[in-house]
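# pasting a predicted model and its sequence here:
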Amino acid sequence: MVHSPGSYQRTYHASLEDPEAFWLAAAEAVDWDVCPSRALDESRAPLYSWFPDGRLNTCVNAVDRHVAAGRGQQPAVVFDSAMTGVRGRWTYVELLERVSRFAGVLRAAGVERGDRVVIYLPMIPEAIVAMLGCARIGAVHSVVFGGFAARELAARMEDARPVALITASGGIEPTRAVEYLPIVADALALTTGTIRTVIVKDRPEVAGSAADFAASGDVAWLDWDAAYADAGPAEPVSLRATDPLYILYTSGTTANPKGIVRDNGGHAVALAWSMANIYDVGPGEVMWAASDVGWVVGHSYIVYAPLLAGATTVIYEGKPTGTPDAGAFWRVVDEHRVKVLFTAPTALRAIRREDPDLSHLAGHDVSGLDALFLAGERLDPETFAWADAGLHCPIVDHWWQTETGWAIAANPRGIEPLPIKPGSPSVPVPGYRVEVVDSKGRPRPAGTEGNIVIRLPLPPGSLSGLWAGDDAYRNAYLTAFPGYYATGDSGHLDEDGYLSVMGRTDDVINVAGHRLSTGQLEEALGHHPAVAEAAVIGVKDALKGQRASGFVTLKHGVRIDETILRAELVKLVRDHVGPVAAFKDVVVLQRLPKTRSGKILRKTMRQIVDGEPVRVPPTIEEPAVIDDLVAAVRRQHHDLPAGV
């Protein structure tokens, strides 16, 4: 694609100066049952909505229209399980058959437009079928990460009040199988009973089936394959653009999830626009988002966006390392001719830790990889440099949130590829008026850190509200800085308009009146050649209020005396940040505590070190890491209460 200099600036300014014309033009990429006559509805500001008089069906836009356009034999979904060895692909025709018939299963089970359906599945292609099947008949899906504990699953069910639950006999991890059905049964026992039907996809590798529970209680337990064989296809229903498509519960670094609501129309328009203008992926090209359907990345860029664009999407069951080795991602890129790979920095750091020289890359042809996009956690410059040197394709950091559903800041490769600045997710995406303000909402000068906010209205595709209601939405996001959406992140804009996101605002450390960002300190620690990953938190200090405490993991095979390492890391922080950081504490860990999506649990770490009551988020990837953390902190002579 040929890009003209200044294309980004022209596009960005057009989106802010005349959003009505900009987004109506973008809406032409979507097939409507009733075309919208206007884009933005301001009647309930600050609770804005998009395309209020438009009607469409998201499933039709993701599947049916590509078949109608004559591209039915193009691959739509590639599935690849490193756990079972099963690999295959469905064309758009095959996907349409599966989705329409599974929508018929839901209809036969009494699921109607507006009903909620919980999806609790592993990374198998049926997860895509289940989501699209709900969208086809206007049911609102709520995907819960497969393997969540019964109490957490029940909490989401109690909030969403679903009539059906779609699950599998279990998921497969590198060292074990996780049986889902006992978890589902326990969750049902903890709720007040809106579920009428449970549909179970049997996996021969995991024990349990619908028949094991069919005689229990008032809930009908159906076998997926048997119900599918008996079902006829369901036709799509026409929905208002403002009707909800899904509820997704946030559960990152905090313990209290919120139900984010996404609409149909704005979501389809924004994601279709993003595929062309951010990722530069079009019909017939392959995009792989190495995430999970339980997270927003999985919703947006495993399921909906690639299919809305008529591209081919990859759904992968496996890990970046250990399934079987640190070359797993490069195998998938090679075998499936991936043009754009999207993953989290934590996945890259895991590969770097196991394979610092990228020796596993040598056996795979990744020359077709046009770009590697990263999001979910700040991309530190050291990991950027490692990937940039080894992969020989653009390494594109970009920043967004579950709430926004797509990128707030990115390098817009489909509009105009801009120079990459390591440590920055580049520039605000068209539609997002990003600003940096102080605690009173006053603008901060370029290069000066503050609160990152977005002037309202948010563009299409962002959350339309919270399932808990309008007051909950206002209180959570719109009251801290009136007229703005509060991102909860801190950072700065430089003289070129590039954004740097340094961390959550509650991760800013106040050392004797000096405000230091965790990102800045972690970047300094990452310069050490032995360090694979670093996390910095602020802990209580009787003299300074807070002090910075660092936690690091080491690259695979590295042997270094911890006393020497600590001294070298303290010097690095002094050299890069200055003595004002008063940095002295470093703890060496085998693993950092993280959510399954790769976010480091800094708040939980701080609570542990400060001896505060801790509720570990249910999204933690490996609960045993907390015990390792407590033991390591005690070895470092921190005073921890005996009960921690």
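Thanks, I have the structure now. Numbering: from 1, shown residues only.

# when you work out contacts or count neighbours from here on, use the C-alpha atoms and nothing else.
Noted.

# tell me where the stretch 301-450 of the chain has helices.
Per DSSP state H, counting those that start in this stretch, the stretch 301-450 of the chain carries helices over the ranges 305-308, 328-335, 345-354, 381-391.

# how many other residues sit next to Ala229?
By other Cα atoms under 10 Å, 11 other residues sit near Ala229.

# ok, now how distant is it from Glu112?
According to Cα to Cα, to the nearest Å, Ala229 stands 21 Å off from Glu112.

# deepest of the helices of the stretch 301-450 of the chain, which one?
helix 305-308 (a mean of 28; mean count of other Cα atoms under 10 Å).

# so what's Val434 up against?
Going by Cα atoms under 8 Å, 6 or more residues apart in numbering, Val434 touches Pro428, Ile452, Val453, Ile454, Arg455.

# circling back to that earlier point, now the helices of the stretch 301-450 of the chain in TSV, with distance to Gly298?
What follows is these, written out as TSV (distance: least, Cα to Cα, whole Å):
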stretch	distance to Gly298
helix 305-308	10
helix 328-335	17
helix 345-354	15
helix 381-391	23
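
# of the contacts of Val434, which belong to strands?
Pro428, Ile452, Val453, Ile454, Arg455 (DSSP state E).

# nearest to His66, of those residues?
Pro428 (31.1 Å; Cα to Cα).

# tally of neighbours for the closest one?
Neighbours of Pro428 under the rule other Cα under 10 Å: 24.

# and if you look at Gly110?
With other Cα under 10 Å as criterion, Gly110 counts 14.

# please report how far it lies from Ala276.
Distance, Gly110 to Ala276, using Cα to Cα: 38 Å.

# between the contacts of Val434, which has the most around it?
In terms of neighbour count, Ile452 stands highest of the contacts of Val434 at 26 neighbours, by other Cα under 10 Å.

# now it, nearest residue through space, not along the chain?
Val436 (4.6 Å; Cα to Cα, 6 or more residues apart in numbering).

# for whichever strand or helix holds Ile183, which positions count as buried?
Using DSSP states H and E, Ile183 sits in helix 181-190. By neighbour count on 16 or more other Cα atoms under 10 Å, the buried set for helix 181-190 is Leu181, Ile183, Val184, Ala185, Ala187, Leu188, Leu190.

# next one for the comparison:
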Amino acid sequence: MVRHGVEKGDRVVIYMPMIPQTVYCMLACARIGAIHSLIFGGFASKELSVRIDHAKPKLIVTASFGVEPKRKVEYISLLEGALARVQSKPDKVLIYKRPNLGHVPLAPGRDLDWEEELAKAQYCKCVSVPSDHPLYILYTSGTTGLPKGVVRPTGGYAVMLNWTMSAVYGLKSGEVWWAASDLGWVVGHSYICYGPLLHGNTTVLYEGKPVGTPDAGAYFRVLAEHEVAAFFTSPTAIRAIRQQDPEAALGKQYSLKRFRTLFVAGEHCDVDTLEWSKKVFKVPVLDHWWQTESGSAITASCIGLGNSTTPPPGQAGKSVPGYNVMILDENKEPVKAKTLGNIVVKLPLPPGAFSGLWENQETFQKLYFQKFPGYYDTMDAGYMDEEGYLYVLSRADDVINVAGHRISAGAIEECVLFHHAVADCAVVGQEDALKGHVPFALCVLREGIKTEEKKILEEIVERVRTNIGPVAAFQKGIFVKQLPKTRSGKIPRSALSALVSGKPYKITPTIEDASVFKHIEEVLKKN
């Protein structure tokens, strides 16, 4: 990088798969004070071009191919498509050619070969930077208008990550840690790359999926082979394993002798998935909650500080030291315990949290700090119990207004997922002439379920009525083969809400399989 003019403060876009070379690039940027912007490897040309134009990188680093369960991802053609659109072209493109996956030609004068450059590389001293120097820009998904590039300051982030590895996750240096995420997301930045390495932990880098590479036993194999002590994944990944292998029979052949704690985050974890995980993995399973903006946990069971490993089901922990989490109503007033409201953090934010949005300070102020002055608005909804445990139910915009009653989509999903036949579900608001909106469930059944769908829906409706009450007005649902999800496992609720209401909807570029929307449309027509 230095040989090609990359200096402190320059941006480097990294567009690469889940391979060690991606981590090497991140660490190289950190060493010389360059600001990396890692872009998730599955992004198509248009989204990639928007981010390149916004970051204005001096150098782009990419790989020849990515590997998915049924296909190769052609990074070079995706990048070429993006570069054809951009105003701000990089000086050079550094390409890592993955062995045994096929040849890619280099563009003369622009492209550099990874192995050739490595052979010429000189030793490079660490470049000192101020503690608030940006380490990276991470673009959050579903951006409209100016891209939302979260800026992470270097010093506070390093201190916070090192502290959380022991305080939150309970690890000693020398132990093996695995965060089953992607380097392109915040979990990958914090807990595949920087956190474990700062704390002296071996970090597992896994290019596969929870299922299909080759089967639902893959996670168990990795945990056993690498003697992982603590593991971090998403509820979506666990539900995928359970859907294909309800008894976890494939996992039983592996001995997980070093494994002691499983952490989940990324979305609300329903109690049924939590209990299944405890039974199958035979370790404490702890939900915790954070955001791209925070960079690490906002609430958690800090087991390194002696917190309980058996907290109440459904919670996502208590405020992590440094975070003062509160629940406010729409009038900016604190609410009573167990009352649904807006989750906010009293300012100031602790070290490690974002310091701004790249070249977009106006949105930074307006989006996060305007609605609740003196607080950071997480834009999530939930409640706190008397003991200070937080229950995150949904994004604030996922609260369904049913005839003036604010009903959490997450609370209804919890009831739906409790049914033994349901593997996954999404509850969204469907427009209703009388009540404004009513909850509508899209359910995915487990493999091999023979019960009639009508009967399953009746049982779910009854459970919601018992647990949440008639006020939820929940009566409608359909059964589909799968749900549309972003590559980070999030459900596009606003698009689904528009779809079930018969309105035009937008499919964002982060959706993994856009054809699922057509399938849902067909099921809706039949019903």
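Perfect, thanks for sending it. Keep in mind that this is a model prediction, so the values were computed, not measured.

# returning to that earlier point: which stretch among the helices of the stretch 301-450 of the first structure comes nearest Lys603 of the first structure?
helix 345-354 (17.5 Å).

# how far does the longest helix seen in the first structure sit from its chain's centre?
Longest helix in the first structure, counting residues (DSSP state H): helix 92-108. Relative to the centre of its chain, helix 92-108 of the first structure is centred 26 Å away, using Cα atoms, centre = their mean, to the nearest Å.

# and the equivalent of His405 of the second structure over in the first structure, how close does it get to Val77 of the first structure?
Under the alignment (TM-score structural alignment), His405 of the second structure maps onto His514 of the first structure. Here His514 of the first structure is placed at a distance of 51 Å from Val77 of the first structure (Cα to Cα).

# those two: who's more crowded?
Taking other Cα under 10 Å, His514 of the first structure and Val77 do not tie; Val77 has more neighbours (25 against 13).

# tell me which helix or strand that one sits in.
Going by DSSP H and E, Val77 of the first structure is in strand 75-81.

# what's that strand packed up against?
Judged by 3 or more Cα pairs under 8 Å, 6 or more residues apart in numbering; DSSP states H and E, strand 75-81 of the first structure is in contact with strand 87-91, helix 92-108, strand 312-317.

# figure out which of the ones you listed is closest to Asp223 of the first structure.
In terms of Cα to Cα, the element of these nearest to Asp223 of the first structure is helix 92-108, at 10.6 Å.

# which stretch of the second structure lines up against the next helix or strand after that closest one?
As assigned by DSSP H and E, the chain's next helix or strand after helix 92-108 of the first structure is strand 116-120. With TM-score structural alignment applied, strand 116-120 of the first structure matches the range 11-15 in the second structure.

# how many neighbours does Asn100 of the second structure have?
6.

# excluding its backbone neighbours, what's nearest Val531 of the first structure?
Leu554 (4.6 Å).

# brain fart, Arg51 of the second structure
Sequence neighbours aside, Pro147 is the residue nearest to Arg51 of the second structure in space, at 7.0 Å (criterion: Cα to Cα, 6+ apart).

# isn't that neighbour up against Ile52?
No. Look at Pro147 of the second structure against Ile52 with Cα atoms under 8 Å: they stay out of range, at 10.3 Å.

# ok, back up a step: out of the helices of the stretch 301-450 of the first structure, which comes closest to Ile195 of the first structure?
From the helices of the stretch 301-450 of the first structure, taking Cα to Cα, the stretch that ends up closest is helix 305-308, at 29.8 Å.

# and that closest one, what other elements does it pack with?
Packing contacts for helix 305-308 of the first structure, counted by 3+ Cα pairs under 8 Å, 6+ apart, involve helix 265-277, strand 312-317.

# which one of the helices and strands packed on strand 75-81 of the first structure is the most hemmed in?
Comparing those by mean count of other Cα under 10 Å gives strand 312-317 as most buried, with a mean of 26.

# could you tell me where it falls in the second structure?
So strand 312-317 of the first structure sits over residues 202-207 in the second structure, by TM-score structural alignment.

# likewise for stretch 273-292 of the first structure?
Mapping stretch 273-292 of the first structure onto the second structure (TM-score structural alignment) gives residues 163-182.

# and the end-to-end length of that stretch?
Termini of stretch 163-182 of the second structure sit 22 Å apart (Cα to Cα).

# how far off centre is it?
What separates the centre of stretch 163-182 of the second structure from the centre of its chain is 17 Å, taken as Cα atoms, centre = their mean.

# for the stretch 401-550 of the first structure, what spans make up the strands?
Along the stretch 401-550 of the first structure, counting by DSSP state E, counting those that start in this stretch, strands occupy 409-410, 427-428, 434-437, 450-455, 465-466, 484-493, 499-504, 509-511, 514-516, 531-541, 545-554.

# and the ones you listed: which comes nearest Gly170 of the first structure?
Closest approach to Gly170 of the first structure among these is made by strand 465-466 (29.8 Å; Cα to Cα).

# that closest one vs the second structure, mean deviation?
Following the fit onto the second structure, the mean deviation recorded for strand 465-466 of the first structure is 0.3 Å by mean Cα distance after the TM-score superposition for the first structure.

# so that strand matches what in the second structure?
So strand 465-466 of the first structure sits over residues 356-357 in the second structure, by TM-score structural alignment.

# and what of stretch 377-391 of the first structure?
In the comparison with the second structure, stretch 377-391 of the first structure aligns to the range 267-281 (TM-score structural alignment).

# swap in stretch 405-416 of the first structure?
Counting by TM-score structural alignment, stretch 405-416 of the first structure corresponds to residues 295-306.

# count of neighbours near the spatially closest residue to Ala387 of the first structure that is not a sequence neighbour?
Using Cα to Cα, 6+ apart and skipping the chain neighbours, the partner closest in space to Ala387 of the first structure is Ile395 (7.1 Å). Neighbour count of Ile395 of the first structure, defined by other Cα under 10 Å: 22.
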